[in-house]
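Q: Give me a model of this one.
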Amino acid sequence: MTHSNNFKQSHTEEEINIREELEKYLRYWPWFVITVLVAIIGAFVYLRLTVPVYNTVASVIIKDEESQGGGGSAEMANFSELGLLGGMGTNSIENEIGLLNSRRLMISTVKALNLNIEYYDAAGVKEDEIYLDAPYLVTLLSVDDALLQHATREGESDFLIKPAQEEGVVELHFLENDKVLRVKLDEIVNLPFATLVVKDNRKFHEATGRLLTSKKSQIVKLKTVEQIADRLRSKVQVNLIDDNATLLEFNLESTVKEKAQDVLDQLIFEYNKEAIEDKNEVANNTARFIDERLQIISQDLDTVEVGLKDFKEDNRLTNIEAESSLIIENASDYRRREQEIGTQLELANSMISYLQDNPENSDLLPANMGLEGEAVNGQIENYNQLVLERNRILSGATERNPAVIRLNSQIEQLRSTILSGLQRTQSNLRIALNDLKRQSNLIGSEIAQVPAKELQFRDISRQQNIKEALYIFLLQKREENSLSLAATAPKAKIVDPAYSLGNPVSPKRNIVLAAALLLGLAIPFLVIYIRRLLNNKIERRDDIEKITRQIPVVGELPRIARGESDLIVENDRSVLAESFRILVTNLQYLLVNAETDGKGYCIYTTSTVKGEGKTFTSINLAMTLANTGKKVVIIGADLRNPQLQRYDNQSKSLLGVSDYLVSNDHTLEKLVHDSKFHPKLKLFLSGSIPPNPSELLRQKKFGQMIAELREQYDYVIVDTAPCMLVADTFLISRYADLILYVTRAGYTEKKLLNFAVDAVKDGKLHDVSFVINDVKTANFGYGNKYGYAYGAEQPSLWERFKKSF
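A: Presented below is the predicted three-dimensional model:
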């Protein structure tokens, strides 16, 4: 049961603490409303002035050439059998991503789209790029990159184009130096950094002849191609969608959707264009080799055919084949084999001659020439792939690149290997040919009876067949090579052409408005929190009650607005008057046990330091008591720094307490004067400033003075000196029935409250109660914080708002 009660009590205290903490911030609700409104208005202005940025996306599939060579469609299978799909293969998808991100490809894209010329709307509030919708387009004929880069850095390359009064003439207003240049459309304009032509791009309605575009002027910004390329490279993102696929996605954020789409589409086009050029390089090189060999073989074939014709004419031969068919039938097999080996030997000789005549490693070797032996053909294909890879790297690097050096070494080694292999093949073919010839000689003994002319004819005919077979073979290869050129497909297959998403990626309206709302709430919260965190002054009664519970707080006095009176008058219904009435009511409960023997009460007002409002509290407390019909006298006991005189300038020269204590010639009746504030309120001023105020206050005469005044008045209010600065108040504290310890909100430091607590513990002061002066309306602990003042006019919302801080 006890545990349950403790839990309920702790829960209630926690709830109260949370409510109190919230109230500390909610009392400043006007500031939260204002900052939220300002933040939201600022957010709307930001959204209005900020150009939205959209995300543009495109996707492609990078084809794997090696996998395509093995088949796919029927046509691709046929081409593979013909050897037409050799060439550049994909080493890795990372290399292709690197190529797509290369500066060279982006420079080609910028040049193709003229992106180094930017157009902006001159009439808009925000700087909107209008891309190709500009009323006038600029064409650069020549550019000095160094001068243009300097002009761009200085802002001298930006100019405004406005139509002039004269038809076909525009004005170029240079923004940096305010120079104006009138030029005609479609005529060459010479600038220090470029030569350009301004063309009319305005669209007219055919029927009415009116302009369809509302833009009459524009700002043109000229940049170098490299500047734009570097900027776009940093924005274009190429990402691999899946590690197990070759699907790439392009992303580009831009304020102009059409421009971003053109950039991505052109970038893919430039990539495909370069890939096709690489693929066709081997085919073009093979075509040149075949044409050279066809020219040589054609001349040799003509020579053999002319010799055969002359031989038949000289020897009057008609049908030698029929006459020697029986003999030749036995040797036909050897001749066929001899012909095949001769063809292979001729091809080997041609390839060796080509390698020896072209020693440069940058040249590609003819592929698929029909040489038997998979080793040599595979080496030639690998050689061409290495050369292409080396050339691709050289397009973006130098000869000293480690990758280039490594590839050059591999190419040199492979070239030597190919040459050695061809030479071995040549040697083997010659041996085989010689062997066949020996076999043919053996058969020749069987046909020894055949006339020598027949043998000579067969020799010439054999040479003709070899040349003719080689000629037909090269013609076939040339056609196949032409087909491979015609069948070249793009390397990057477009899955989705560039398209822009509908919603901008920035600024996001909902996020900006939400951030503005949070910022509007956070700013006053942080200001209030930091202000409270750094504030070492008391502000409200809670600040005192947290430090000390031994000394009660009997009153809170409101802050006096500038221009308002700080004195209570008769029938006063102000908040100040109500606060002192509450203070007087609370004093009645504290004085109920005071032993006065029918005499008046003696109340001291003191403070820790100067400026906390002792005198202000004293005189208004006296006025409040006087308004209730009590006889009241105020004693100025601060002999060092008297302050009562400032409320009554005419009494500054009057004698007072110090004069009474110094001399026995003065009586209280002569020194206590009427006040101008109230007929029941008397003033007993401090008098002349003595050199020894502490010694005067130590006298018993001061106590006798208090006792005498208590017999004459209902309340004796004593305005004493600050306790922390001098000991005067401690010397006379025993004569008081109640001591009001005045603190001031926003002025008295919290640590000074410990001085009052220690003074009570040490017995220097007794019957002490705190009074908080100069409290803001928002910080009142009770009653007045709700704005209640009986019979008084309710202050306006603006007045209460101003008093909240």
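Q: alpha carbons only for contacts and neighbour counts from here, please
A: OK.
Q: buried ones in the strand or helix carrying Ile41?
A: Element membership for Ile41 (DSSP states H and E) is helix 29-49. Neighbour-count burial for helix 29-49, with 16 or more other CA atoms under 10 Å as criterion, is recorded at 30-32, 35-40, 43-44, 47.
Q: before we move on, what about stretch 113-133?
A: In stretch 113-133, counting by 16+ other CA under 10 Å, buried: 115-122, 128-131, 133.
Q: Spell out, range by range, the strands that occur in the stretch 201-350 of the chain.
A: 218-222, 237-240, 247-254 (DSSP state E, counting those that start in this stretch).
Q: Serialize those strands to a markdown table and add fields for distance to Leu590.
A: Shown next, in a markdown table, are those (distance: least, CA to CA, whole Å):
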| stretch | distance to Leu590 |
| --- | --- |
| strand 218-222 | 82 |
| strand 237-240 | 80 |
| strand 247-254 | 76 |
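Q: ranking those by burial, who's on top?
A: strand 218-222 (a mean of 22; mean count of other CA atoms under 10 Å).
Q: Can you show me the helices along the stretch 451-600 of the chain?
A: Counting by DSSP state H, counting those that start in this stretch, the stretch 451-600 of the chain has helices at residues 452-486, 509-534, 541-547, 575-591.
Q: for comparison, sequence B:
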Amino acid sequence: MADHNLELITSLRADEQRVSMYAFLRDILQNWHLFLIGLIVSVLIAAVYLRYGTPKYLIESSLLIRDDSRGSNFGDAAALENLGLSVTNSSIDNEIEILKSKSLAENVVDALALHVSYFAEGRVKTTELYEKSPFKIVFLDTNIRRNTPAKYQVVFLKDNAFELTRNKRTVFGRFGDTISIDDRAVVLSRTQHVFSGEGKYYLVVENKENSIRKLTAGLSVSAANKFASVINLSINETIPEKGEAILSTLIRHYISNSIDDKNRVADNTLTFIGQNLAQVSSELHKIEGSIEQFRKTNRLLDIEAETRQLIEQASSTSDQYSQFAIKLKIVETIAKYIIDNPTGIIPSSLIQQEANFKELAIKYNDLILLRSKSLVTMNKGHPAILAIENQVTGLRADILSALDIQQKELGISLDAIRRSGQGYQDAISKVPPKQRIYLDYTRQQQIKQELYLFLLKKQVETSISRSSTVPNAKVIDPPNADSNPVTPNRQLVFLVSACFGLGIPMAGLHLSKVLSDKIHDKNSLAQYCRAPVIAEISYQKGAHSRFLQPDGKSLISEQFRTLRANLLFASGLAGCKTILITSGNAGEGKSFVAANLAQSFAMISEKVLLIELDLRKPSLAKYLNVESRGVTDYLLSKSDSDILIQRSGQGQCFDVITSGYPPPNPAELLSTTKFEKLILTLKEKYDHIVIDTPPVGLVTDANTLRSFVDGTLYVVRQNVTGRQQMHDLNKLFIDNRLSNLHVLYNGFQQAGRYYQYYENEEKKGLFFKWKHNFKLTQW
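A: Just a heads-up that it's a prediction; the model follows:
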């Protein structure tokens, strides 16, 4: 049983929601003109916005980045490694940050002069000119310190002259001459583009920092996906050519900076080798000159055969001594270079025999390059820079310690070789002193020559490495702008405007229903009213100013017939039927209902009386076009009641008693014995009496007449009667303050098909009547 009740309640709620939805759809159909007007207005606004709005175009480009972790290289790594040269590694994340750096954006702003904009003002909107500007400004002072944009109006004059105005301050000059504006020297020159005599041209100068900030904010740099080493660059600009120039310049400076960073190691190595190569060459040239002079002086042409073997052994020892001496010299030179140049690049390729030193040198060089790159986006006091400097200091100490150990080892080795060669020197001491001096010169020449050849080889290898330098990125797709603007999107704008054009009337209609406290449909009436609804009268324009016709086929005629039948059925009494008509407030159609109900009763009975008892605000006399004498005259004088009765109506007429002139005490007059006798007398003469009373919600006249009537008709009008009045009506019904209370729903917005049906039937009847009269006339 409980499940059945729950299912019934759920079904009722669903039915209520369905009815509410249908009622809302009916309201939308009835107010279709509002939606049509809203749609037309919104579409017109969208068309104007699209016509005069400034479009923005999307400019895109893509770069392939060298990223060894993702397996992308440009084919140069293997060639450089075969030559014994190192290859600098790169990461896609680091390159993205470099592309978004302020230093790179500053290069673009300086190259394209993005802090200066040119505009042409039209009748409706102002357009940026960019490269189509008929003039161009050059600031001789490039340091533009300004927080807010400065706007100058440029007016072209005769004889290649111009007028520059800002804040009512005007400067005159000629194109190509140097002028001063805001204490800055500038040159304004003409371009190849022709200016329009009717147009107004403006020049806007911004602070360079603001231009850099706008560029970095509008630039989008992102990886294509997590597997590929491809970077996508995009920017939105009102001028496609400007956006393409920005991305092209950005890529060009990025590649140039990348090459410069790579060449820095090679340049430092070449500088080191060049300095030492010049010194070794000078020493070698000096030794060779000494040998030449010694041989000329002592006339030495050949070495004796007896000393040949001794010389060969001494030469072998000398070779070993030369190798270790070269190593020691290189180690000492590198140590001195590291001490003198704490931020310089170490030429690690000079000591290939020591693997540990080469590994430390490569790590040290990588940290030096990382510090240089990081300083692009960070200051020296940044924690990341300080951490890198700590690592550099530690590695520098380790390298110097390793070099010191190598020096000691080489010194020990040289001492051992020197002691080993001392025996040969003793043997050679027997050779003539000239031969010994010549051998010393030869040994020194060999050492310097080998060192010279070694440095010369490394210089060639480093030069090859520098000439083979390639950037870390390669352009896949050059900057290109879409042919269609990104904003505004025509389809989206029209769609949104259509939604607003239809949504605003719909929201307004819904809010008017929600916020209004009026009874706006039959569902609201059924929800708030507990009294029975006996009938409904539809609203038709002009219907309230005319009476019903006996043979009328209009919808209102049928509805009053229905009301008449329902009232007769509801009363169920013999004799006179007295019906009181009231409402909760003025303007709800009481007099209209009373007059037409009396006319409807007159169609089936000859004795029908309409009494107007709205003594405070009478209107029935004017509505029925009868004399204004009435009930007030009878109650305040000794006139006969028959004199008050007047004839009104069309076809089957009915009698009318108007209220007369407004009295000072209407409630007391209706409570007199004379009024009671009047009502009883009239009930004996007529079959139906319709009484029009003032609103029961405002005065108590209707409550006074409760004992004289058989039924009460409470008029509720759509969009006029308030919900608060329903509370008063329910209280009247529950307390039974009005006799046999029923509700009449007046001014109902009837569905179109019923109204059209009755309207067509009425027109058809008029047509046949006219046709019949026309035939009789002809006959």
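Q: In the second structure, what stretch matches stretch 410-429 of the first structure?
A: The aligned range for stretch 410-429 of the first structure in the second structure is 391-410, by TM-score structural alignment.
Q: Just send the helices of the stretch 451-600 of the first structure back as a markdown table, with distance to Asn401 of the first structure and mean neighbour count too.
A: Shown next, in a markdown table, are the helices of the stretch 451-600 of the first structure (distance: least, CA to CA, whole Å; neighbours: other CA atoms under 10 Å):
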| stretch | distance to Asn401 of the first structure | mean neighbour count |
| --- | --- | --- |
| helix 452-486 | 32 | 17 |
| helix 509-534 | 49 | 15 |
| helix 541-547 | 75 | 15 |
| helix 575-591 | 88 | 18 |
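Q: Which one of those helices lies nearest to Met106 of the first structure?
A: helix 452-486 (26.7 Å; CA to CA).
Q: Now find how far off-centre the closest one is within its chain.
A: 71 Å (CA atoms, centre = their mean, to the nearest Å).
Q: Please apply the same query to stretch 780-800 of the first structure.
A: Worked out by CA atoms, centre = their mean, stretch 780-800 of the first structure lies 49 Å from the chain centre.
Q: rewinding a little: what's the mean gap between the match of stretch 410-429 of the first structure and the aligned bit of the first structure?
A: Mean deviation of stretch 391-410 of the second structure relative to the first structure after superposition (mean CA distance after the TM-score superposition for the first structure): 1.6 Å.
Q: Need the residues that contact that stretch.
A: 324-325, 327-328, 331-332, 335, 338, 357, 360-361, 364, 367-368 (CA atoms under 8 Å, 6 or more residues apart in numbering).
Q: again, only this time at 6 Å
A: For stretch 391-410 of the second structure, the external contacting residues (CA atoms under 6 Å, 6 or more residues apart in numbering) are Leu328.
Q: Repeat that for stretch 550-569 of the first structure.
A: 579, 583, 586, 620, 769-776.
Q: cutoff 7 Å now
A: With CA atoms under 7 Å, 6 or more residues apart in numbering as the test, stretch 550-569 of the first structure has contacts from 576-577, 579, 582-583, 586, 620, 623, 768-777.
Q: Would you confirm that Glu171 of the first structure contacts Leu181?
A: Yes - between Glu171 of the first structure and Leu181 there is a contact at 5.6 Å, judged by CA atoms under 7 Å.
Q: neighbour count winner among those two?
A: Glu171 (18 against 13; other CA atoms under 10 Å).
Q: tell me which element the more buried one falls in.
A: Assigned by DSSP H and E, Glu171 of the first structure belongs to strand 169-174.
Q: what helices or strands is that strand leaning on?
A: Contact partners of strand 169-174 of the first structure among helices and strands, from 3 or more CA pairs under 7 Å, 6 or more residues apart in numbering; DSSP states H and E: strand 158-163, strand 180-184.
Q: what range in the second structure does the helix holding Ile41 of the first structure sit on?
A: Under TM-score structural alignment, the match for helix 29-49 of the first structure is residues 32-52.
Q: Doesn't Ile334 of the second structure belong to a strand?
A: No - looking at Ile334 of the second structure with DSSP: H, G, I helix; E, B strand; the rest coil, it is helix, so not inside a strand.
Q: which ones are touching the residue positioned nearest the centre of the second structure?
A: Nearest to the centroid of the C-alpha atoms of the second structure, with distances taken as CA atoms, centre = their mean, sits Thr487, at 10.1 Å. Thr487 of the second structure sits next to 55-56 when contact means CA under 7 Å, 6+ apart.
Q: Could you find the counterpart of it in the first structure?
A: Aligned by TM-score structural alignment, Thr487 of the second structure pairs with Ser506 of the first structure.
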